[in-house]
Structure formats: structure tokens, C-alpha cells
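Q: Take a look and give me a structure for this.
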Amino acid sequence: MSDSAAPLRMGTVAGRGTLLAAVVASGMVFLDATVVNVALPHLGSELHASTAGLQWTLNGYLLTLAAFVLLGGALGDRLGRRRIFVFGVLAFCAASVLCGAAQSIEWLIAARFLQGLGGALLTPGSLALLQSSFHPDERGRVIGAWSGLAGVSTALGPFLGGWLIDALSWRFIFFLNLPLAVVVLIAAYRWTPESRAEGAASRRFDVAGSLLGALGLAGITYALVEAQQLGPGSVQVVVAAVLGVVASVGFVLLERGRGERAMLPPTLFGSRLFSVLNLYTVLIYAALSGLTFFFSVYLQNVVGYSALMTGLATLPLTIWLLIGSARSGALAARIGPRPQLSIGPLIAAAGLLLLHGISRGDSYWTDILPGIALFGLGMTLVVAPLTASVLAAAPDRLAGAASGLNNAASRVGGLLAVSALPLVVGLSGGGYERSGQLTPAYRAAVLWSAGLMVLGAILAMVLVHRPGREPRKSRPCPALPPPPTHLHEPDQDADRSRVEQHRS
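A: Sure, this is the predicted structure:
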């Protein structure tokens, strides 16, 4: 429930200021999830990083972001959403300074862990503030504006990052967050009202669940990454793998034992469709992350592109998502999600196959653009229907938790892909700098990513319900660049019901 006297409206200064704070803050998190891919060859060369070092530069961020995003939302519900949101922005900004000032790859990795933690605190708060602060009649419009504007940062990330890297240094992709954070803090303190969830103060934090989940992800990720350097049979790798598996099993058992008080209530998994869709999310986003990790490095170290040209080369993917996601969501609302969840990955896989054989001297317009365009079209068909289907498969009162879990599933997919694919395709040490080793690794990784897309398509064809077979009606949901993140708030259910009654 908001502490403000009256709900905000889009047409007011306070409404626009609150939206500005949420959009720019979320944009920083999305930006730093994409822009670093373009910088990998440069920071690897300057900091003398191995392939494992580059992996941890991405994975450190994804790991803490995925592991603590639900806890971040719970803290906001209890202690104040604006308070935790602002704290997350400050933490993210401080970690960005540490990233930009890094003098070694170990320093950079540690700072990226802290940056992901800051993102986990501010990301759920950005949507929760909009949901709790605005009038129920305008929430759909506001969240739609948030998704579109935040998506612009995802689209601009590779281009802006490439320009900064070529013109200045890779360090400025992190320093860019400083002026953005100032904008967020001014808008948040001046216009954003404080809010809390009713009854949240009486609920206990699921700290043990968060820590077990993080430990499980960290152990498995460490084992996959370090197996390339130390060997799969080394003591460190085996211990980390066992610890990761035991922690993951402990997390599942703990959450089941806590019932509805758990961070992930077991009721969510009472729907087979909900479980299938989250497995589908892991597969699709693993394929996406596998491509982006290898593609940016391959274009620069083998094809000969600059950082700026690499950013421009990948721009069609995000442009597709920006212009097509809303239309894709509307189409799925009319015909059901199954056709797009089945066809989209196959189109994306076809695009990957077109990118498989590119090499130095190839024309961008005839050899690279068609593959990127097809891949972007396939992802555009998938993203909005997937988000809406996940929420439709969960009970209304757990819509926030369902959305948060699906966001975590997308991060986990990316985490596992960046951890496992270099091991699977035989890329280790400084191999990313040598064309003879990087070329076969890139081509194998593209085929693996295409295979994950095809597997996702089969999963949708076989297990996703046809329209009319699902016992609950599907609700439209705004399409977001990655799946959205916000925690369940008890007072939102009544608001959602009033909105539905108003629409009917």
C-alpha cells in the first residue's frame, strides 16, 4: 500500500518523474547485461584474462542477479520499496566505479558480483514502485511504457558500448552508469512515493532459501568454468559440483517444507504448464546467451570488426524486439501461445545456421544480416507470449512470484550457457584470441545454440496446451526485453480484480 495521499497519474509531474526513475534504473541493469559482451576482447587483452576470466566477468553479474532478485523484492515489500530501490541504485553505482577502475581480472570479477547484487535490489523495486504508486486504471499503460522505454537501453547497449570502447576505453561502459544513477536518485527522492506491502512486516525473510539457491548456482557454475582449466576430475571441481548439487537439493527441500511461506511457494508448481514454460525459458535464453557470448568475440577476433561495428551488427536483434514484441503479444492473445512458442525457436535456429559459417571478408549485408534478422524475428515471436503464458499458468495471487521466477530462469539459462558451452566446444585459456581455436569453437557453439532452440520448439509442440485446453484464461501481459521482475504483493490482487471488473 502506498504511503502517498493519492495514486499517481501519468499526466502529472510526479507520475512522469517516478516513471523516469524506474526506466533509467532498469535500463542500467539491462545495459550492463548486454554491453559487456562487446567489450570482452578489449578487457581480456588489457587485463590479460583467460577464457575463464571472461566467463566469470559475465557470470558473476548473472549469478548474484538471479540468486537474490526474489530476496530484493521481499526486502522492498517489508522495509520500503523506494528505500531498497535507492539503496540498490547506490550499490550498483559504486560497483560500476569499481568495475571501471579494475586493475586485474580478479578485481573486475569481484566488482561484477557486487554489481549484480545491486541490480537484484533495484530491479524488482522498479516495477513494484510503478505497480503500487499509480492509479489502477493506469498501471497497464505505465508498465507498457516502462517495458518499451527500458527496451531502448537494451537496443542501444551494443552500439553505445562499441562507440565508447573505440573512442575512449572499455572502462567508460561502466562509468556511464554514474550520470544515469544521478538522474535516478534525483527523480526518486523528488517524486517517487514510498510504499510497502500490507502484512509484509509480519512475514519472515527466506534468507536460508536465498543463500542455498545462490550456493547451488555458484557451485555448479564454478565446476563448469574451472573444469576447463583444472580438469573435470580435480578436487576443486568435484567439491564445487557436489556442493552445488547438495545446496540445490537442499533449496528444493527447504522450499517444499515451508509451504506458502516459502520464497517459491510449491503451489506454483502445481501446474505442469508452469514448470514446462520455465524449463522452456532456460533453454531459449541459454541459446540466446550462448550466441551473444561467442558472436561478439568472434566478430572482433576473427572477422576483424571493431567494437562499434560489432555493436551495430547485433542491433537488428534488439530492434526486432522493440518493434515487434507488442504485436507478437497481441497475436498470442488471439490465437494462443503455442504456435509462436513452437515456430519462433525454429526460425531463430534457422538464423543461427546462417551465422554458422561466416568468416573474414564476408559481406555484412548478405552473409551476417540475414542470420541476425531471422534470429531476431524468432526471438520476437517468443518473448511476449512466453511472459504472458507464465503468468497465466500461475494462480492470480502468485503472479508476482511467478514473474520473478521466470526472470530468474532466464538468468540461469544464460549463466549455464556461458559456463558450459566453452567447456563443451573446447575453448579455454587464451584460445579466444587465436583464430585457429576460436573458429571451430564458435561454429560448434552456434550449432549447440541452434539445438537448444529446436529442443525448446519440440517442448512447446508437445507440452504447451492448445488454446482452450488450459483451465484458466490467459491474461495479456506487457512484453519486456527479458522477463519482468517484481515480487508478489498481497494488496495487488484486489487491485487486479478491480481493473478486470472495470474492463468488463
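Q: Going by C-alpha atoms from here, please, whenever you check contacts or count neighbours.
A: Fine.
Q: What residues of stretch 177-190 count as buried?
A: 177, 178, 180, 181, 183, 184, 185, 187, 188, 189 (16 or more other CA atoms under 10 Å).
Q: just curious, which of these is nearest to residue 415?
A: residue 177 (23.0 Å; CA to CA).
Q: Just to check, that closest one is in contact with residue 91?
A: No: look at residue 177 against residue 91 with CA atoms under 8 Å: they stay out of range, at 11.4 Å.
Q: sorry, back to before: filter the buried residues of stretch 177-190 down to the ones in helices?
A: The helices, defined by DSSP state H, take in 177, 178, 180, 181, 183, 184, 185, 187, 188, 189 from the buried residues of stretch 177-190.
Q: Just to check, the third one is in contact with residue 24?
A: Yes: with contacts defined as CA under 8 Å, residue 180 counts as touching residue 24 at a distance of 6.7 Å.
Q: quick check, residue 456 in a helix?
A: Yes: checked against DSSP: H, G, I helix; E, B strand; the rest coil, residue 456 lies within a helix.
Q: isn't it right up against residue 345?
A: Yes: assessed by CA under 8 Å, residue 456 is found in contact with residue 345 at 6.7 Å.
Q: Which of these two has more residues huddled nearby?
A: residue 345 (30 against 26; other CA atoms under 10 Å).
Q: quick one: contacts for the more buried one?
A: 284, 378, 379, 382, 453, 454, 456, 457 (CA atoms under 8 Å, 6 or more residues apart in numbering).
Q: do that again at 10 Å, thanks
A: Taking CA atoms under 10 Å, 6 or more residues apart in numbering, we find residue 345 in contact with 284, 287, 351, 375, 377-382, 450-458, 460.
Q: do you know how far it is from residue 459?
A: 11 Å (CA to CA, to the nearest Å).
Q: what do the two both touch?
A: In contact with both residue 345 and residue 459: residue 453, using CA under 10 Å, 6+ apart.
Q: Do a quick rundown of the helices in the stretch 201-350 of the chain.
A: Taking DSSP state H, counting those that start in this stretch, the helices of the stretch 201-350 of the chain run over residues 207-230, 235-258, 272-298, 307-335, 338-355.
Q: Using a markdown table, lay out those helices together with distance to residue 79.
A: What follows is these, written out as a markdown table (distance: least, CA to CA, whole Å):
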| stretch | distance to residue 79 |
| --- | --- |
| helix 207-230 | 15 |
| helix 235-258 | 22 |
| helix 272-298 | 30 |
| helix 307-335 | 34 |
| helix 338-355 | 39 |
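Q: Let's compare: structure for the following, please.
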Amino acid sequence: MNPRRVTRPWLAISALCTGLFMILLDNTIVNIAVPSMMSDLGTGLDQILWIVNGYTLAYAVPLILAGRLGDRFGRKRLYVVGLVVFTLASALCGLSDTGGELIAARAAQGVGGALMTPQTLAFITVLFPPEKRGAAFGAWSGVAGVSTIAGPLLGGLIVEKLSWEWIFFVNVPVGVIGLVLALLVVPESRNASTQRLDPLGIVLVSTGLFAVIYALQEGSHYDWGVIAGPLSVPVLLVAGVVLVAAFLLVQQRSPEPMVPLTLSADRNFSIANVVATAVGFGMVALLPVTLFLQDVLGLSALECGLVTAPASVCAAMIAPFAGFRADRTGGKYLLVTGLLAFCAGIGGSALLAAPNMRVWLIVPAVIVLGVAMGLLFSTMTTVALRDVRPELSGAASAVFNTTRQLGQALGTAAVGALLQAALRTSTHREAATAAESLPVSVREQFVDSFTAVSADSPARTVDAPAGLPTSLSAQWHQLGVGVFGHGFVTAMRWTLLLPIALLLIAAACSFGLRRTRKASRTVSPDTARLTETSHRPAE
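A: Sure thing, here's the model as predicted:
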């Protein structure tokens, strides 16, 4: 084995983070290109939404299996396979001529990303001793945080200057570079004691996660009712939960479980997963803020990305420091501080929001959100995985990423449904008041137009119907803009109370963290195999 592959773990992590940046960026960058896709591909909104949701579904469901496959067949091997799949799928996305082709290519992207993600975290536990993992997790989390928030900015820039296809084409050269780096500087690693896979466990966990995430993603589309025949959203959701519960029961009896139950016995790992779920849920709170910037203040996608850019900068700067401090302090108070800062950033955005406000006034709240993400992503990852044995790293990182994805799926469903319901109530009330200045003959029509108001398509209710006199049409439009703006701000404030409450619960749970024990001097067989040419794995 080449000694430099062992004594330069930071070079290996840098190579792995190249792929990580791509797959997490594609979680958010596509949202900006939706209008352009609809126009060029001639598809409806339902099909376009599956371009977004299909990726999330294909990414989240196989994570646990991907972690297990990495442990069994080699983490580098799985990462390389996933990177090749993701890069080829990105090229196919850009070459797609129909909505169906793009949905299929996006699903392939999601599968490739799922194969890669658990391996990136698992490698940190293999390449670094416990007392030095915090800084590495900080670098990983900095990349994750920046890629999540940078999506709107990069997406807006690419769509405005080039075309939507290029949000996928740019992945190809990056993927090729990442592949070369991975082959050259990342060592192979696997758990030699892993002998077989669990077919029943694979079926139960994959089917269960698919049912839960699909129900949460598509619930609002079916009005949380019937999907087809006897199958409804509640039935699918309950079935998914039952299947996941059955998977956990099977794991208790399995001699070689996909998810070792010893992980749940680790209090810090369990609490970190609670925090990850809350953070995933809280990230969805950025959606109402983004809609406010675009639909109420009238910012373009690129301008919206520029407003949120300070959060990316703050997260990138703070994450490595937070991971380093988590190694020294255990991470309890860093997590609590990050969660409270997240609440402050969300709450500040809601309180500062107002129609016709100067957009720069919301930037301080955005900066607080960036600070929170810098503290949270690295610290919760360090707390979850620092003391995990290398042979369990694949399973642990897969579970950790899965809980964060479930939190995001739950947040998407809950925040979306609550925002829509609150928006209809608040705009109806605002419309009833504003209609008093209109002629009696159109007052009822004006109020009724806000019955089906949509958070992402205000023009349907703000614009006056055809046939009205010019002066009355202008008055209708002016009143409609005011009604939607004030109604949206009110709805956003009520909606954001939900993620704030969950983040506060996670902060309370964080006080239960145990101080991280000092690293054991015992070297696992997996680490020993990687470090056979070097006495110190991380310099």
C-alpha cells in the first residue's frame, strides 16, 4: 500500500468532498430552473415536480443499503460506482428532450448520490482517530452546508446566463475530476467480518422508506386522500411505518444486521439523530423565506441567491472551527447554541418580513442562519459518528443521513401544508377588508379569487379578470398585490412557529449528551489495515 495514501487523509477527504458537493447541490439547484424546464420541455407542473421529488426519493431510500454495501464490498468501490452513475446521469439530464426522460435521469442521479454519501462519512471514521475526527467532520459539514444553500445562487446564475441544461452539464467535468482524485488518493476500506447481506431486511427497509417518503412528498398532491382505489396517503404512510418497525424487529434477531442495534444504545448517536431530524425539518423553513423574497418582494432567482449567499459564507467559515471545538468540548453547548441560533434566524426572518421592505434588512437574519448551520452540521455529525467503530461506520453514516432526509421530507409535507392553509385564511381575511374599497358588484368576486390562492403562483389571484374597465382592473391588481403580500407574511409567521418548536425540542434533548470519552488507544482491524505503513493516521 502506498504510504502517502495513509499519511494524507486530508487529501482523501478533499477528493471525497468533491463528489459530496455535487450530490447535495443537486438537491436544491433544480428548483430555480423549474419555470425554464416547464417552458422548454412542454410539461405540466406535476411532472416537473417529480423531477425534484424523484431525485429526493431515489436518493433517500437506498442510503441504508448503500452503507451496508460499502462495508461489505469496499467503500471506495461503492463511492466510485456511485460517482460514475451520478456523472453519466447528469449528462443524460442535460440531454433530455422530454419530462419523462429527465425524471428517469434524475432518479439515476439520486441512486448514484445514495451510493456515495455514506462512504464519505464512513471514510472519516476510518482515516482519522476519534480525537481528530471533529475537524474532518467540520470540513465535510462545511461542504454540505454550503452546497445546500448555494444551490439557488448557482442555479439562478446558470439559468440566467446559460440555460437550465447547464445545471446538469457542469457536473460532468467536476465528476471526472472527482473520479480521478478518488482513484489516486482514496484508499480502499471495508469491513472484513461482513459476510452476507440480509435480503428480508433490504426489502423491508427499502419498501418502508419508499412508502413513508412518497406519502410525505405526494400527500398534498392527493389532498392527503385517495391515491388509487383502496390506496390512500394515510394507508401508505401507516404501511411504511409498519414496514420500518418490522425491519427493526428483524434486525434484533439477525446475526448480522444491516443496522446494528448497538448504535441505538449509544446515547450521543441517538440524540444526534434527533437533532439531524429537526435540522432537516428546519431547513425546509427556508422555503417560505425564499418564496417571500421572490413572490412578495419580486426578486429574481439570481437576486434571491445573492441575498442568501452570506449564509453560505458563514457556514463554510464556521463549520471546521465548530468540528474542531466539538472534539475538545464534546459538542453539547455548540449544538444548543446552533439550534437556538437557527430558531433566532428563522424567527428573525419572520419578524422582519414585510411587504415593500428594503431587502437588505433581512440579511442579518440570513447571517444568523448561516452561523447556525455552520455550528450544527459539523457538530451533530461529530457527535453522531466520532466514537463509532470503523467497522460500523457505513451503517452509522447511512442511518444518520437517512434520518436527516426523513426530517426534510416530513418538513416539506408539514410546512407546505401549513403554509398553504394559513395563506388561504390570512388572504381571505385581508381580501375581505380590501374589497370594501371596490365597487359592490365585484367585491364578492375579488374575495372569492383568494379562495384557491397558491404560495408559488400569486399572479392567478393578484391579476384582475378580463373584461373589467382599465381603471378598475388597475385598482384590483394594486389591492391584490397588497392582499397577497400581507397575507403571505402573516401565513409565513404562523408556519415558521412549527420548525422553531421542533428545533427547541432538539435543543432540550441536546442537554442529554454525554461528554465524549477520550479516544481509545486500541486500533480496530480495519484501521490497522489502513495504517500499517504509518504510526499516526492523521497529521
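Q: Superposing both, give me the TM-score.
A: Once superposed, chain against chain, the TM-score is 0.79 (TM-score structural alignment, normalised by the length of the first structure); 478 aligned residues with a CA RMSD of 4.1 Å.
Q: picking up where we left off before, which neighbours do residue 456 and residue 345 of the first structure share?
A: 284, 287, 450.
Q: who are the neighbours in contact with the nearest residue to the last one once chain neighbours are set aside?
A: What that stands for is residue 450 of the first structure. Leaving aside its sequence neighbours, residue 450 of the first structure sits nearest to residue 349 (CA to CA, 6 or more residues apart in numbering; 4.5 Å). Applying CA under 10 Å, 6+ apart to residue 349 of the first structure gives the contacts 287, 343, 355, 371, 374-375, 378-379, 446-454, 457.
Q: and if you look at residue 154 of the second structure?
A: 25, 28, 29, 32, 147, 160, 167, 301, 302, 305, 306, 309.
Q: sorry, back to before: among the contacts of residue 345 of the first structure, name the buried ones.
A: Here, 16+ other CA under 10 Å leaves 284, 287, 351, 375, 377-382, 450-458, 460 buried among the contacts of residue 345 of the first structure.
Q: did I read that right, residue 487 of the second structure in a helix?
A: Yes: Residue 487 of the second structure: assigned to a helix according to three-state DSSP.
Q: my read: it touches residue 431, true?
A: Yes: shown here, residue 487 of the second structure and residue 431 form a contact pair, counting by CA atoms under 10 Å, at 8.8 Å.
Q: okay but residue 133 of the second structure is in contact with residue 330, surely?
A: No: taking contacts as CA under 10 Å, residue 133 of the second structure lies outside contact range of residue 330: 11.9 Å.
Q: Please say which of these two ends up with more neighbours.
A: Neighbours were counted for residue 133 of the second structure and for residue 330 using other CA under 10 Å; residue 133 has more, 26 against 22.
Q: could you list every residue that touches the more buried one?
A: Neighbours of residue 133 of the second structure in contact, by CA under 10 Å, 6+ apart: 124-127, 139, 323-324, 326-327, 381-383, 385-387, 538.
Q: Against residue 385 of the second structure, how distant is it?
A: From residue 133 of the second structure to residue 385 of the second structure the distance is 9 Å (CA to CA).
Q: Show residues contacting stretch 264-271 of the first structure.
A: Contacts of stretch 264-271 of the first structure (CA under 10 Å, 6+ apart): 70, 206, 209, 252, 255-260, 274-276, 393-395, 398-399, 401-402, 404-405.
Q: what's the matching range in the second structure for that stretch?
A: Alignment of stretch 264-271 of the first structure against the second structure: residues 259-266, by TM-score structural alignment.
Q: what's the next secondary structure element after the host helix or strand of residue 106 of the second structure?
A: Using DSSP states H and E, residue 106 of the second structure maps to helix 99-127. For helix 99-127 of the second structure, the following helix or strand on the C-terminal side (DSSP H and E) is helix 133-161.
Q: quick one: buried residues of that next one?
A: Neighbour counts over helix 133-161 of the second structure (16+ other CA under 10 Å) mark 133-159 as buried.
Q: Quick check: that helix compared with the first structure, mean distance?
A: When the first structure is overlaid, helix 133-161 of the second structure sits 4.4 Å from its aligned residues on average, using mean CA distance after the TM-score superposition for the first structure.
Q: Give me the distance between that helix and the centre of its chain.
A: When distances are taken as CA atoms, centre = their mean, to the nearest Å, helix 133-161 of the second structure is centred 11 Å away from the chain's centroid.
Q: if we look at the helix or strand just after it, which residues are touching it?
A: Towards the C-terminus, the helix or strand next in line after helix 133-161 of the second structure, according to DSSP H and E, is helix 166-169. Here helix 166-169 of the second structure makes contact (CA under 10 Å, 6+ apart) with 22, 25-26, 29-30, 32-33, 87-95, 106, 151, 154-159, 172.
Q: Which residue in the first structure aligns with residue 359 of the second structure?
A: When the first structure is aligned by TM-score structural alignment, residue 359 of the second structure is paired with residue 364.
Q: For that match, which non-adjacent residue is spatially closest?
A: Excluding the flanking residues, the one nearest residue 364 of the first structure by CA to CA, 6+ apart is residue 313, at 7.8 Å.
Q: What residues does that neighbour make contact with?
A: 158, 159, 295, 296, 299, 305, 307, 364, 365, 368, 369, 372.
Q: thinking again about what came up before, ok, average deviation of the helix holding residue 106 of the second structure from the first structure?
A: Mean for helix 99-127 of the second structure is 3.3 Å (mean CA distance after the TM-score superposition for the first structure).
Q: Now do that helix and helix 133-161, the angle between them.
A: Interaxial angle, helix 99-127 of the second structure versus helix 133-161 (axes from the mean of the first three to the mean of the last three CA atoms, to 10 degrees): 160 degrees.
Q: how distant is helix 99-127 of the second structure from the center of its chain?
A: Computed by CA atoms, centre = their mean, the chain-centroid distance of helix 99-127 of the second structure equals 13 Å.
Q: With the first structure overlaid, how far apart is whichever helix or strand residue 364 of the second structure is part of on average?
A: Per DSSP H and E: residue 364 of the second structure is located in helix 363-385. Its matched residues in the first structure lie on average 2.0 Å from helix 363-385 of the second structure after superposition (mean CA distance after the TM-score superposition for the first structure).
Q: State the next helix or strand along the chain beyond that helix.
A: Of the helices and strands lying after helix 363-385 of the second structure in sequence (DSSP H and E), the nearest is helix 393-434.
Q: Now do that following helix: distance to the chain's middle.
A: Distance, stretch centre to chain centre, for helix 393-434 of the second structure: 12 Å (CA atoms, centre = their mean).
Q: do stretch 199-215 of the first structure as well
A: Chain-centre distance of stretch 199-215 of the first structure: 21 Å, with CA atoms, centre = their mean.
Q: Common neighbours of residue 133 and residue 385 of the second structure, please.
A: By CA under 10 Å, 6+ apart, the residues touching both residue 133 of the second structure and residue 385 are 124, 125.
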